[in-house]
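In: From the sequence below, what's the structure:
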Amino acid sequence: MDNSVSLKVNQEFPFNLSHTLKEYLFNKFGKKQSFLEESNIEFWDDYSENNKNNNAFDLLKRCYPQLNFPIETGIEKTELYKDATLRGKKDFTNLSACLELTDPSSIKFEVNQCIAGKVPVLIVSNQDDFIKIIQSLLYKNNPVEIPVSMGAALINGINNWERINILKKDWLSKNPLGNWNQEFSTIIPNKSLYKDKLIILSTKPYSNVPAKQLGLTEDIWIKHSISIRKEHEFTHLYTLKRYGLASNNLHDELIADYIGIIKAIGYYDKNWMLNFMGLDEYPKYRRGGRLENYVQENRLTQQDFKQLIKIIKNAIDTIAIFDKKLGKLTSVKDERCRIEALCETGLTVLASQNDASILLDNYYEKFNTPL
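Out: Model prediction:
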């Protein structure tokens, strides 16, 4: 988009925004980059093929030793925790307690092909177990409160000690008298060799919205919820690889939810999106909606939040027009161009137009540009 168009849109934007809100709404999707298949996929493909009948959680504990530790405030500061997670030492004999799950045998693991390539996916059906695994892998086993409306996570860059041990074994077989610690120091900068990207999904109702609120049966809504959640995280993975960004921001969330919804039911249901965000009684905000999850770390005033509600509602309206004019997804290229058009059209632009013309122009420019 050229500067003249951007200036015109900003002049027409119907809000006098505070500095804090301007900062929050700033479009952080910048220069695109090419991306390659993750190097951890070969490891997970082999695991998926060779361990179909085994307990997924047992292997995960070998890959991510923090899953052996209980949820406990400050546990990441102990030497035993540091030895396990930073140095790969697996002696847990002095561990007074361990991470106890309610139903570890029900955890499923699969490698999925998506728009961003292949990715390992962990599906946790028990909600308490989902919370504990998120606390362990994302919050260093601290009992951080997880919002009930949160049902998935994309983990970007976690040490996989099984992969590191494979690297060590292979290197020592070729260099039996060599110094592995010295060799590993040269490997550390190449994080793709030992750090994983991993998606964790729950199977509860999406955004903690009950089926009856959308006029659906429980079975159908759970099926749709799992589909939306999975495609939502695939979209985050795509923007991470394409723009180097997958942030805890409402711009990202609107994009990921849009793709999740249309991949699940074939079109964008604006009513669903409003329910997910807690705007089903707009202009009133329903506490517990997902919108609040993405502004907790930003010091927004009450007036900022009221303005943000209006901005998100307007952006949802624009995306609905955009989707209606484009119709059903037709190809991977179509999906990619929709994601990129939404990424490169900021929230203030999405919220300031009624006909989605700029968003559509961005889409068609991408779609008509040869690869």
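
In: C-alpha only now, for contacts and for neighbours.
Out: Noted.

In: So L216 lies in a strand, does it not?
Out: No. Going by DSSP: H, G, I helix; E, B strand; the rest coil, the assignment for L216 is coil, not a strand.

In: and N94, that one's in a strand?
Out: No. In this structure, N94 is coil, not part of a strand, as judged by three-state DSSP.

In: Pull the number of nearby residues for it.
Out: If you count neighbours by other CA atoms under 10 Å, N94 ends up with 7.

In: which secondary structure elements does the strand or helix carrying L138 contact?
Out: Per DSSP states H and E: L138 is located in helix 127-139. Helices and strands touching helix 127-139, by 3 or more CA pairs under 8 Å, 6 or more residues apart in numbering; DSSP states H and E, are strand 152-159, strand 195-202.

In: Sequence B follows; please return its structure for comparison with A:
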Amino acid sequence: MPTENNYRAQVLFDLGATPAEVTELLAYNENIFHSPNLANSNFPLESAPHITDWQRYHQEAEDVGVFTVLSSALVQFQFPIRAGISENENYRAVTRKGQFTDGMAEATGLKLEKPEELQLLIHPTLAGEIPILITGCRADFISLVQALTKRNEPVAISDSMGATAVGGFNNWERIRHYRKQWEVDQEKPVTEADWQAEFQRLIPQKHLYQDFFIILSHGNYSAVVAEDLGLEEAEWLRLSLTIRIEHECCHYFTKRVFGSMRNNMLDELIADYQGIVVANNGIYRADWFLRFVGLEEFPHYREGGRLENYRGNPPLSDGALRILQALVKQAAENLELFNANHIAELTTNENQGQLITVLTSCTLEELAAAKGAVLEEIWQSRTYRSDIANLKLH
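Out: All right, here's what the predicted structure looks like:
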């Protein structure tokens, strides 16, 4: 077994894991982030191509409203939330082949309780600008998540979910916009066969038609109430929105820079770190994070905390899950200590981006071990995933 895995296994054994649980957790905590090539990169990065089209939506919305613009642009907005609709032939023709909804009886439109309160932001991040949709109420957040990520099916949405990142979204309006410009650029009239040939060339170029955006709701972050944090309700709602935005933007950063964005506790630790420090003037609060995931009274786990949403596939056994909880607690506390020791240097965009890079170079075992010595050594050396085996692990 490689040196790195021996070290990780020893961390797990020290927490009381059985050999079978060690095997489970080594697989669950495997680091799959790609090593980035950041030699010539400066943060923030240049925005992805889809931002141009979303900026157009944003501008159009100033005159007619966000809901009206998106009802025309995003085909899922043209269908209701209804059980079985994803298997309807017309729905599949529209969402998979880009057909128009003219004359389709099923296309009765997405219903929101407060459509006039739907907001569209173009938000700056370390990985470039990103579109963010903010709903006017919880019911509308659920409707948008169901429409845009669940194929308009009435799938249950967890109460602890207040935001979701939507990646790889096929935007047929962008394809139509591309087609119009392509036709203008041709020297002679084009046929449908000409377009189909061009469309086949377009398909591999996913950046030209696939979008990444975020859907957010107002409300308490991770279903935690203000009183639990000793805050006034209005202040906590304001902070909750900031944490949600920055949490999801961090997922976007890891997806764009490192090629991965998972339902995994390492990803959640990193993303919540970013959300908390932006909301809390650069200071990380491990106690906030542990409450968000249900571990505020460790070793007791509070049912309904977010951690249970990241049990893995296949799900971790009950024993392995208890060890994971211990890893998460120790990693969060080590991260708080690191943040306190380096807070002055973590104020620049460059160092914020470098820290996310360093965190994605670690596993939960490495972050949890030795009072943060591994994290500190990686930070000082800026040694990333491909070279981590060469570190002297303490």
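
In: related to what we said a few turns ago, what does the helix holding L138 of the first structure correspond to over in the second structure?
Out: The aligned range for helix 127-139 of the first structure in the second structure is 138-150, by TM-score structural alignment.

In: K52 of the first structure is nearest to which of the helices and strands packed on helix 127-139 of the first structure?
Out: strand 195-202 (18.3 Å; CA to CA).

In: The closest one vs the second structure, average distance?
Out: Here the mean offset of strand 195-202 of the first structure against the second structure after fitting is 0.9 Å, by mean CA distance after the TM-score superposition for the first structure.

In: Give me the contact list for that strand.
Out: Here strand 195-202 of the first structure makes contact (CA atoms under 8 Å, 6 or more residues apart in numbering) with 40, 119-127, 130, 151-160, 226, 229-230, 233.

In: please redo it, this time with the cut-off set to 6 Å
Out: Residues outside strand 195-202 of the first structure that contact it (CA atoms under 6 Å, 6 or more residues apart in numbering): 120-125, 151-160.

In: so that strand matches what in the second structure?
Out: The aligned range for strand 195-202 of the first structure is 210-217, by TM-score structural alignment.

In: do stretch 163-172 of the first structure as well
Out: Residue span in the second structure matched to stretch 163-172 of the first structure, by TM-score structural alignment: 174-183.

In: mean shift of the matching stretch relative to the first structure?
Out: Averaged out, stretch 174-183 of the second structure is 1.2 Å away (mean CA distance after the TM-score superposition for the first structure).

In: show me where the stretch 101-250 of the first structure has strands.
Out: 108-114, 117-124, 152-159, 195-202 (DSSP state E, counting those that start in this stretch).

In: ok, which stretches of the stretch 151-300 of the second structure are helices?
Out: Along the stretch 151-300 of the second structure, counting by DSSP state H, counting those that start in this stretch, helices occupy 172-185, 192-202, 226-229, 233-258, 265-279, 286-293.

In: Tell me the buried residues in the second one?
Out: Residues of helix 192-202 of the second structure classed as buried by neighbour count (16 or more other CA atoms under 10 Å): L202.

In: how far is it from where the chain is centred?
Out: 33 Å (CA atoms, centre = their mean, to the nearest Å).

In: quick one, that helix and helix 172-185 angle?
Out: 120 degrees (axes from the mean of the first three to the mean of the last three CA atoms, to 10 degrees).

In: Kindly report the same for the fifth one.
Out: With the same axes, to 10 degrees as the basis, helix 265-279 of the second structure and helix 172-185 are set at 80 degrees to each other.

In: average gap between helix 265-279 of the second structure and the first structure?
Out: With the first structure overlaid, helix 265-279 of the second structure shows a mean distance of 0.4 Å (mean CA distance after the TM-score superposition for the first structure).
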